[in-house]
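1. turn this into a structure:
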Amino acid sequence: MAEQNRAVTAYAPASMGNVSVGFDLLGAALSPIDGSLLGDRVSVSRAQSDKMSFEAFGAYADVLPQNPQDNIVLQAAEAFFAKSGLAPEPLALKLEKNLPVGSGLGSSASSVVAACAALNRFYEDALEPKALLQLMGELEGRISGSIHYDNVAPSYLGGLQLMMADFARKLPSFQQWYWVTAYSGISLSTAKMRALLPEAYDKATSIAFGQNLAVFVDACHRQDEQQALSVLKDELAEPYRAPHIPGFLAAKAALEELGASAVGISGSGPTLFAVCRDQASAERALAYLNQCYLANARGFAHICRLADEGVQYQSEKL
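-> Down below sits the predicted model:
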């Protein structure tokens, strides 16, 4: 049973789904090197009344559903009680929405992970990690249109995650890489971007996808960055999505000329990422993206490393 006068806050970092080479099977958690927050926070405490309460604030709270009952954080609380078998009780839930919706940075996944992790910690880890990750995936599926784990797993567990049949496994990453990410400022529906993809792929494309992912995983374990970079490309989604992301193709060409070793779409876009092997290349990429890729004041760009820790907790007495 949770303490009466306690609040638990969970921070879930932004994430890149697919990472080009691993459609729905590979994801990475992000952490800006300047220390800025790139992820959502959810706080859980007992309500002061006999009703569940919910509050949303933060830079992107204005784009959330106007009806609080439609917010995934409240849905997460309902689903958590159902899955854990705990008796529902009125809670005070607060969401600090720091990620833009429809950005390709795992915005919904970040809210889901932060909510589920905070609830689970508030109730003294009532769900073990596999069950909690499954719950996160199910909730993410309500928003994106299908259950997939390549955003929730890295946001929850950290680092570069490979999806397994029933869990996820952290891959050895290349610590020297900088991941430069840029959100243009426009919003793209994950469900609509998934609808652009064909229902079936030809044999040659399927073989190329499987081979590239296998080679990338092998290269991660052997720490062969040249081989990893040689297959860090998207055979399945980018050919269909790139034309629908304003400025992506031009930015990809420019970033490669500026020294980026690989450029891809983060999730469904419009956020893109560039892998740079040194900070000087990363700074050049950042300068270009700030000047040429951001479409409005809501866009941003960051030089990131992988967030190895994943979700982070803070507990305090009220």
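2. from here on, just use CA atoms for contacts and neighbour counts.
-> Will do.
3. so what touches stretch 246-257?
-> Under the criterion Cα atoms under 8 Å, 6 or more residues apart in numbering, residues 242-243, 262-264, 270, 272, 274, 285, 288-289, 292-293 lie in contact with stretch 246-257.
4. what about K130, how many neighbours?
-> By the criterion of other Cα atoms under 10 Å, K130 has 12 neighbours.
5. list the buried residues of the one helix or strand it maps to.
-> In this structure, K130 is located in helix 129-144 according to DSSP states H and E. By neighbour count on 16 or more other Cα atoms under 10 Å, the buried set for helix 129-144 is 132-141, 144.
6. what helices or strands is that helix leaning on?
-> If contacts are counted by 3 or more Cα pairs under 8 Å, 6 or more residues apart in numbering; DSSP states H and E, helix 129-144 sits against helix 72-84, helix 107-122, helix 152-157.
7. figure out how far the longest one is from the centre of its chain.
-> The chain centroid and the centroid of helix 107-122 are separated by 12 Å, computed with Cα atoms, centre = their mean, to the nearest Å.
8. alongside the first, I'd like the structure of this one:
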Amino acid sequence: MSASIKVFAPATVANVVCGYDVLGFAVNEPGDEVIMKLTEGSGIRITKITGDEGRLPLDPQKNTVSASVQHYLNHIGKPDVGVEIELHKKMPIGSGLGSSSASTVAGLFAVNTLFDNLLTNKELVPFAMKGEELACGYGHADNVAPALLGGFVLIRSYQPLDIISLPHPDDLYAAIVYPEVDVPTKDARQMIRSKVLLKDAVTQWGNVAGLVSGLFMKDYDLIGRSMTDILVEPTRSILIPDFYKLRSLAMKTGATGFGISGSGPSVFALTKDEATARAITQKLQQHLKGIGINSLSFVSEVNKKGPVILD
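-> As a prediction, this is how the structure comes out:
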């Protein structure tokens, strides 16, 4: 059992437009890093957090990383083990890219590795969901499952938890732009309607099935026309500056499909190649700059590995 480890875990795009709380995929960048050490004492200590501008709690009961690690230690029968954690945020908080998820997954992967991989990555998902519950009040898996498993993931059921890894076209790229405006996940969730019309639900089911089929068949046209959301996007798009203009620009520049990443404000496009993805981020950032909004952009293939140990 080694005593110290450094782990990177990736950001994720949850929902993938039509799959609210049931679809997500991982990207190569951005992400978060955790350094974890087993110590002689007892209990979990967070010794350092960087990149958060002082926004995240050092209290181990309130931080998603330490809280999830504690659940894991309780499960393996070592609740009082001494653990020191450093968290290095390499991605924006509240971006809609699974910021809390990346931190939590890095911590769980680290502690599981230090204890000789007692659980598989898939078995770590429920522990990571505890972190999401702390972060936004609801333990959803559409960020943590792809962050742990890599690739595209479908959560077929929450009770019981049933997670399915999906194939995808090898040359699929994501173009992500994060407009620097504040959209707290809790607030964004509360805006969503709790009741929907049956005809709208039928449309949404068709799109989710179409998107999953398109991924299996590697059919870009089917993927693109299935990336339509009539339940959640109309409400959440209000919080994102010029959302429909951004979508129009992305589609004109060659996007296969476009939508909100998680609860926003980040938006993303899927493309057939890296050059198109870079052209899209450039156009979107240019437009946002024109209306006085700073932004960050990321271009990435779909991450196939999930969390990794860093040297």
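9. between the buried residues of helix 129-144 of the first structure, which is nearest A165 of the first structure?
-> Distances from A165 of the first structure to the buried residues of helix 129-144 of the first structure, taken as Cα to Cα, are shortest for Q134 (11.1 Å).
10. map that closest one onto the second structure.
-> For Q134 of the first structure, the aligned residue in the second structure is P126 (criterion: TM-score structural alignment).
11. E33 of the second structure versus its match, what's the distance?
-> From P126 of the second structure across to E33 of the second structure, the span is 20 Å (Cα to Cα, to the nearest Å).
12. next: F8 of the second structure.
-> According to Cα to Cα, F8 of the second structure and E33 of the second structure sit 4 Å apart.
13. A250 of the second structure corresponds to which position in the first structure?
-> Using TM-score structural alignment as the criterion, A250 of the second structure maps onto L255 of the first structure.
14. can you count the residues close to V144 of the second structure?
-> So V144 of the second structure, with other Cα under 10 Å, has 37 neighbours.
15. equivalent analysis for P265 of the second structure, please.
-> By the criterion of other Cα under 10 Å, P265 of the second structure has 29 neighbours.
16. what's the counterpart of it in the first structure?
-> In the first structure, P265 of the second structure lines up with P270, judged by TM-score structural alignment.
17. my read: that match touches G104, true?
-> Yes: counting by Cα atoms under 8 Å, P270 of the first structure does reach G104; the two are 6.0 Å apart.
18. follow-up on the earlier one: Three-state assignment for the match of P265 of the second structure, please.
-> coil (DSSP: H, G, I helix; E, B strand; the rest coil).
19. tell me how many other residues crowd K305 of the second structure.
-> Quick note: K305 of the second structure (other Cα under 10 Å) scores 17 neighbours.
20. now it: how far from D162 of the second structure?
-> Distance from K305 of the second structure to D162 of the second structure, counting by Cα to Cα: 20 Å.
21. repeat for F127 of the second structure
-> As defined by Cα to Cα, F127 of the second structure lies at a distance of 15 Å from D162 of the second structure.
22. got it, and A250 of the second structure?
-> From A250 of the second structure to D162 of the second structure the distance is 34 Å (Cα to Cα).
23. which one's more surrounded, those two?
-> A250 (28 against 11).
24. where along the first structure do the strands fall?
-> All strands of the first structure, identified by DSSP state E, fall at 6-13, 15-17, 26-32, 39-46, 53-57, 91-96, 160-163, 168-171, 178-183, 262-265, 272-276, 300-306, 312-317.
25. show me what the third one is packed up against.
-> Read it as strand 26-32 of the first structure. Secondary-structure packing of strand 26-32 of the first structure (3+ Cα pairs under 8 Å, 6+ apart): strand 6-13, strand 15-17, helix 152-157, strand 160-163, strand 300-306.
26. mind doing that once more with 10 Å?
-> Helices and strands touching strand 26-32 of the first structure, by 3 or more Cα pairs under 10 Å, 6 or more residues apart in numbering; DSSP states H and E, are strand 6-13, strand 15-17, strand 39-46, helix 152-157, strand 160-163, strand 168-171, strand 178-183, strand 300-306.
27. which one of the ones you listed lies nearest to P100 of the first structure?
-> Set against P100 of the first structure and scored by Cα to Cα, these come closest in strand 178-183, at 8.7 Å.
28. compared with the second structure, how much does the longest helix that the first structure contains deviate?
-> Ranked by number of residues, the top helix in the first structure under DSSP state H is helix 203-222. Averaged over the aligned pairs, helix 203-222 of the first structure sits 1.1 Å from the second structure after superposition, using mean Cα distance after the TM-score superposition for the first structure.
29. what lies in contact with that helix?
-> Contact with helix 203-222 of the first structure is made by 20-23, 25-26, 160, 162, 171-174, 200-201, 223-236, as judged by Cα atoms under 10 Å, 6 or more residues apart in numbering.
30. give me the buried subset of these.
-> 20-23, 25-26, 160, 162, 171-174, 223, 225, 227-228, 231-236.
31. can you give me the end-to-end span of stretch 169-181 of the first structure?
-> Across stretch 169-181 of the first structure, the terminal residues are separated by 24 Å (Cα to Cα).
32. in the second structure, what stretch matches that stretch?
-> Counting by TM-score structural alignment, stretch 169-181 of the first structure falls onto residues 164-176 of the second structure.
33. what does stretch 106-118 of the first structure give?
-> The aligned range for stretch 106-118 of the first structure in the second structure is 98-110, by TM-score structural alignment.
34. can you give me how far the longest helix of the first structure is from the chain middle?
-> Here the centre of helix 203-222 of the first structure is set off from its chain's centre by 22 Å, with Cα atoms, centre = their mean.
35. where in the second structure does that helix fall?
-> Mapped onto the second structure using TM-score structural alignment, helix 203-222 of the first structure spans residues 198-217.
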